[in-house]
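Enquirer: Sequence isn't available, so here's the structure alone:
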């Protein structure tokens, strides 16, 4: 069997979802809940320490360090919010995976022309949703421990009085600020933050990549039933044409149900990143321009933040465009060559239904598309100029 399951096709993505406790497997549901609680407990100390330092910074009106902490802790806790959202939406998530597995099993029996379309779609998903997105997440997160490690090694090898660097500079709440570099606190915090970086990677690699994969599969379903509709009209027998068109309509209805599942699973997450990304981009720009020195880590982080909101907008726009384009493809499929009234009337309803675009919204209100992406960047810059003033 050339096409098997989602887990076998996208091994890296589903592995990250499993580690990130966002893979909706009913067999591991109780175990996943326990692991989520344990994970929240393990990251609670560093979160409380950061919030305590934010409070101390607020007392002395140290806005720069408040923004520096918020830039890190916001997306970090957002990763754990994904665990909770996916647990609450585990039923819809499981139905999405089951639908993809069902489709892959069906694709094994399709003609070569259809398999070529499937192969192209899967290859694009592997490249963009798994490989390129994985590189983006790894670059944005690992730049922090990598730079800290390189600077520590360089200072200890080439400087008589080496200066220590933390992954994220955080004061010891029970000691003076300069004591944060004393042993064993420094070494323990370095290892602890490496552990936090691990959660950063798996939380953003799996869940966000899964959204892009779901959208790409919806577009694949549209391509296939448009191709099936064109082939159906090439049949010589009227009953054969009608029977195959009925099959196309069934697949079209499955698509609409599938898109509804995507909407149900991700609409709260999309609303969350919509607000969080505007704040994140604003914070990063402020830190870069108003900080004490140029920091390449936050340059990469702001690029990653822009990519993080660009991809959902881009995928949602792709779904919207493909759904509208479907009506044109159906209309241009050669229906005028058939004289059957019931076939022609069926085509009319199919075209009319496709003219209503399939859209993904945040909080069931804001449509995700490229216009929204531009609006997010404009709002982020407005917030940045307001913060500077």
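Expert: Arrived safely, thanks for sending. It should be emphasised that the depicted structure is a prediction, and the values quoted were computed from it without experimental measurement.

Enquirer: contacts, neighbours, all on C-alpha from now
Expert: Fine.

Enquirer: secondary structure element for the spatially most central residue of the chain?
Expert: Nearest residue to the geometric centre of the chain (C-alpha atoms, centre = their mean): residue 208, 1.8 Å. Here residue 208, judged by DSSP states H and E, is contained in helix 185-232.

Enquirer: Between helix 185-232 and the very next helix or strand once past that helix, find me the angle.
Expert: Counting by DSSP H and E, the next helix or strand C-terminal to helix 185-232 is helix 238-290. Relative orientation of helix 238-290 versus helix 185-232 (axes from the mean of the first three to the mean of the last three C-alpha atoms, to 10 degrees): 150 degrees.

Enquirer: Just the buried positions in the helix or strand just after helix 238-290, please.
Expert: Downstream of helix 238-290, the next assigned helix or strand under DSSP H and E is helix 296-331. Judged by neighbour count using 16 or more other C-alpha atoms under 10 Å, the buried positions of helix 296-331 are 297-302, 304-327, 329-331.

Enquirer: Got another one to weigh against that:
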């Protein structure tokens, strides 16, 4: 067979597979994980850790300037600059935590990702009716992926774009134009010359590169949360599909019981996958609960204290609220799918077959499906829409406290 025929055969085989692996299905998330050095590959753990250490060392000057400005604001009790620096500091803390955490827990991360890939490939063997359901949930996961492509890029670009617009406007309209940094702060040891060339350009470029390096981390990890939770919803639908097909298509009692046992095994795998998700995301979910609540409060304070609204703080606050809202939505969808499973199992055609053993197995599955599938942090917070409302109320309460 010629090389051309081999390529044609390979392409035909790939086209016949409606669903592919995680890397092929969710490319944006995969690229984000790879560029952020957190794609779960056990072979590259040491290499990724080494690159991360080098990256932190390369940005050590920036971190030193930022840390000095933060400590100075704290010593002076300068709440305006302190809250402004802390909003950016929260992003840096989340970036460092997620990178180290994902590298350290590569095995857990890899198991979840491989489960998604294996399931996607396995679903190619099912009938078209269930494949349509798969397409529906893949679209939901891709929506979450797309949201986490747009939000981090939009948030990161608003800093240099805003500074650039202000620089251009001042140069066109003023004899002595001002200088605007990516993030305004007093640069340690360079305060007197930080607005003079070439120091200003050097600081601006370094700040721009640092900000843009944070983007892949949020695209990859937050996007993966939306994808993995949606995939669990799909696994639960797969359980109800298998049980429904068992009661509708089994020819005798033996075949019925065997197919129900297959459904039980798939259900147990789904529950194991849920436990893996909870164990892996738990520290991160707790951390972002604390961080986003604080961040929203600080941005409200900035909007309140300034004489004229600053677009940067308004955009940052909206983005932070969206961060919390999206996570709560996808976690709530998972909980709802878990509740729907018990109803879906009850609605199968069990009344058409009087099989005592099959009925007992089905009752066992219905009882097991009534356990709530909730994602949260250390039993302190549970992610759902009630949590989102509570975070907004808490943030406003904290805002009123610091304004007083």
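Expert: Great, that's in hand. What you see is a predicted model; the values in this text were computed from it and never measured.

Enquirer: sorry, back to before: list the contacts of the residue nearest to the centre of the first structure.
Expert: With C-alpha atoms under 8 Å, 6 or more residues apart in numbering as the criterion, no residue contacts residue 208 of the first structure.

Enquirer: how far away is it from residue 86 of the first structure?
Expert: 12 Å (C-alpha to C-alpha, to the nearest Å).

Enquirer: cool, residue 194 of the first structure as well?
Expert: The value you get for residue 194 of the first structure to residue 86 of the first structure, if C-alpha to C-alpha is used, is 25 Å.

Enquirer: the more surrounded of those two?
Expert: When residue 194 of the first structure and residue 86 are compared for neighbours, residue 86 comes out ahead with 21 against 16, by other C-alpha atoms under 10 Å.

Enquirer: Now do that one against residue 55 of the first structure, distance only.
Expert: Applying C-alpha to C-alpha to residue 86 of the first structure and residue 55 of the first structure gives a distance of 31 Å.

Enquirer: number of nearby residues for residue 239 of the first structure?
Expert: So residue 239 of the first structure, with other C-alpha under 10 Å, has 12 neighbours.

Enquirer: That one -> the second structure?
Expert: In the second structure, the residue matched to residue 239 of the first structure (TM-score structural alignment) is residue 254.

Enquirer: Relative to residue 365 of the second structure, how far out is its match?
Expert: Relative to residue 365 of the second structure, and taking C-alpha to C-alpha, residue 254 of the second structure is found at 18 Å.

Enquirer: Over to residue 310 of the second structure?
Expert: Applying C-alpha to C-alpha to residue 310 of the second structure and residue 365 of the second structure gives a distance of 55 Å.

Enquirer: Trace residue 153 of the second structure over to the first structure, please.
Expert: By TM-score structural alignment, residue 153 of the second structure lines up with residue 138.

Enquirer: Quick check: buried residues in the strand or helix carrying that match?
Expert: Element membership for residue 138 of the first structure, per DSSP H and E: helix 133-158. For helix 133-158 of the first structure, the neighbour count (16+ other C-alpha under 10 Å) marks 133-134, 136-145, 147-149, 151-152 as buried.

Enquirer: Okay, angle between that helix and helix 185-232 too, please.
Expert: Using the same axes, to 10 degrees: helix 133-158 of the first structure against helix 185-232 is 160 degrees.
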